[in-house]
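Visitor: Just to be clear, the model below is a prediction. Sequence and coordinates:
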Amino acid sequence: MGQHDDERDRLIEQVFETQHAMMRSSLAAELEPLLDSTLTMQQFKLLAIVHFQGEQTISALAEAMRVSMPTVSGAIERLVERGLLSRREDPDDRRVRLVGLADDGERLFAEAADMRSRLGRDILGELDLDALRALADAYAQLAAALERRLGSGPAVAD
């Protein structure tokens, strides 16, 4: 292995360590609205599944959470009462109930996303233009490498 390979490995490790430290620091700020909400871990997990995967049947939620139908039904009921989840009939099968985020649940995740966006913009705003240009270029290269590796569509919007 040559000197350039050693430097590449060292820099890759430095990037991972820095990225991990930054994620750890920003996660607490980003999750503050969710952590201040007095949700149990099970309720948080249920909300997160619905938020990230969209409207779900009760049986799909029970399977995703690896709990029984009565357990997930009780958790759903409590979150519906708090205005965080909503239930409705499946238009294709009236026997099936679909569970989605209610307005307050959407607001909770929107607050977390807004916190992440504000924090990110504030931090990036502290960089000088040369550093910001270099970072934008590096991210474009990362997105292109990811696209090549995964063979999926563009990783970023034009």
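Guide: Good, I have the coordinates.
Visitor: Every contact and neighbour count from this point should use C-alpha atoms.
Guide: OK.
Visitor: my read: Gly105 touches Leu84, true?
Guide: Yes - shown here, Gly105 and Leu84 form a contact pair, counting by C-alpha atoms under 8 Å, at 4.0 Å.
Visitor: so after the top helix by length along the chain, what's the next helix or strand?
Guide: The residue-count maximum for a helix in the chain (DSSP state H) belongs to helix 3-35. Beyond helix 3-35 on the C-terminal side, the first helix or strand identified by DSSP states H and E is helix 41-53.
Visitor: second one coming, line it up with the first:
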Amino acid sequence: MAATARVAELIRQLREHDAALHELATRHLPPATLPSDLTLRQLQVLVVVRGRPGITGQELSESLHVSTPTISGLVERLVGKDLLTRHTDTTDRRRILLSLTEEAAAMLLEMESLGERVREQVISRLSVEELSSLVAVTGRLREVAEELAQEQELAQEQAKEQEQARA
């Protein structure tokens, strides 16, 4: 039980440090050139589509854990803002594939480069030993995140199989 309490306390401290780092970094970032009417969910859609060009609305819906009608509305608004394009799949004309426009790609790149500059300033002050530790820990975080993603995909596949077996 003591180990569980220690883990909970360490997670709390990590969240506190993360929030403080975010707040400090945000204070020093110049304003990003985002369209004023872009929502956080729309930004998430753009980031996912950038990572998976040619994704379908259904795949996007599953990736963001929102309903297909919700994704349809988000996509419609982003197409209207000239941030997303829709293309018919040449191998299956029923499928509509999504891609970023050049404007959206440039906007995301600009946002990331601002954050990267602040991050670079902070990280450059760490020692070699601290950087090595940070690389090891972030590498492990990535491994755990990949494991969780695989587990979620497996659970979704199993749920679909069970649903199909019942039908």
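Guide: Sure, I can see it. All values reported here derive from a predicted model rather than from experimental measurement.
Visitor: Need the TM-score from the superposition.
Guide: Once superposed, the chains reach a TM-score of 0.62 (TM-score structural alignment, normalised by the length of structure 1), with 137 aligned residues with a C-alpha RMSD of 3.7 Å.
Visitor: Common neighbours of Gly105 and Leu84 of structure 1, please.
Guide: Common neighbours of Gly105 of structure 1 and Leu84 (criterion: C-alpha atoms under 8 Å, 6 or more residues apart in numbering): Leu47.
Visitor: The counterpart of Ser132 of structure 2 in structure 1 and Ala131 of structure 1: what is the separation?
Guide: Matched to structure 1 by TM-score structural alignment, Ser132 of structure 2 sits across from Asp137. Distance from Asp137 of structure 1 to Ala131 of structure 1, counting by C-alpha to C-alpha, to the nearest Å: 10 Å.
Visitor: Leu129 of structure 1 versus the residue nearest to Leu31 of structure 1 when sequence neighbours are not counted, what's the distance?
Guide: Sequence neighbours aside, Ala112 is the residue nearest to Leu31 of structure 1 in space, at 5.8 Å (criterion: C-alpha to C-alpha, 6 or more residues apart in numbering). According to C-alpha to C-alpha, Ala112 of structure 1 and Leu129 of structure 1 sit 28 Å apart.
Visitor: which one of these two has more residues nearby?
Guide: Applying other C-alpha atoms under 10 Å to Ala112 of structure 1 and Leu129 shows that Ala112 carries more neighbours, namely 19 against 11.
Visitor: got the angle between the strand or helix carrying that one and helix 41-53?
Guide: Assigned by DSSP H and E, Ala112 of structure 1 falls within helix 103-125. Relative orientation of helix 103-125 of structure 1 versus helix 41-53 (axes from the mean of the first three to the mean of the last three C-alpha atoms, to 10 degrees): 70 degrees.
Visitor: Show me which residues of the next helix or strand after helix 103-125 of structure 1 are buried.
Guide: Next in sequence after helix 103-125 of structure 1, counting helices and strands by DSSP H and E, comes helix 129-150. By 16 or more other C-alpha atoms under 10 Å, the buried positions in helix 129-150 of structure 1 come out as Ala144.
Visitor: Contacts only, for Val50 of structure 1.
Guide: Gln56, Val99, Gly100, Leu101.
Visitor: Distance of the residue nearest the centre of structure 1 relative to Lys45 of structure 1?
Guide: Closest residue to the average C-alpha location of structure 1: Phe52 at 6.9 Å, with C-alpha atoms, centre = their mean. Applying C-alpha to C-alpha, the value for Phe52 of structure 1 to Lys45 of structure 1 is 10 Å.
Visitor: what do you get for Arg82 of structure 1?
Guide: 16 Å.
Visitor: Check Met115 of structure 1 too.
Guide: When distance is defined by C-alpha to C-alpha, Met115 of structure 1 is 20 Å away from Lys45 of structure 1.
Visitor: Give the residue from these two that has the larger number of neighbours.
Guide: Using other C-alpha under 10 Å as the criterion, Met115 of structure 1 and Lys45 rank with Met115 on top: 19 against 14.
Visitor: what do we get in structure 2 for that one?
Guide: Under TM-score structural alignment, Met115 of structure 1 pairs with Leu114 in structure 2.
Visitor: dump the residue contacts of its match.
Guide: Leu114 of structure 2 touches Leu29, Pro30, Ala32, counting by C-alpha under 8 Å, 6+ apart.
Visitor: Do I have it right that the first one meets Ser113?
Guide: Right, Leu29 of structure 2. No - using C-alpha under 8 Å as the test, Leu29 of structure 2 is too far from Ser113 to be in contact (10.4 Å).
Visitor: Identify the contacts common to those two.
Guide: In contact with both Leu29 of structure 2 and Ser113: no residue, using C-alpha under 8 Å, 6+ apart.
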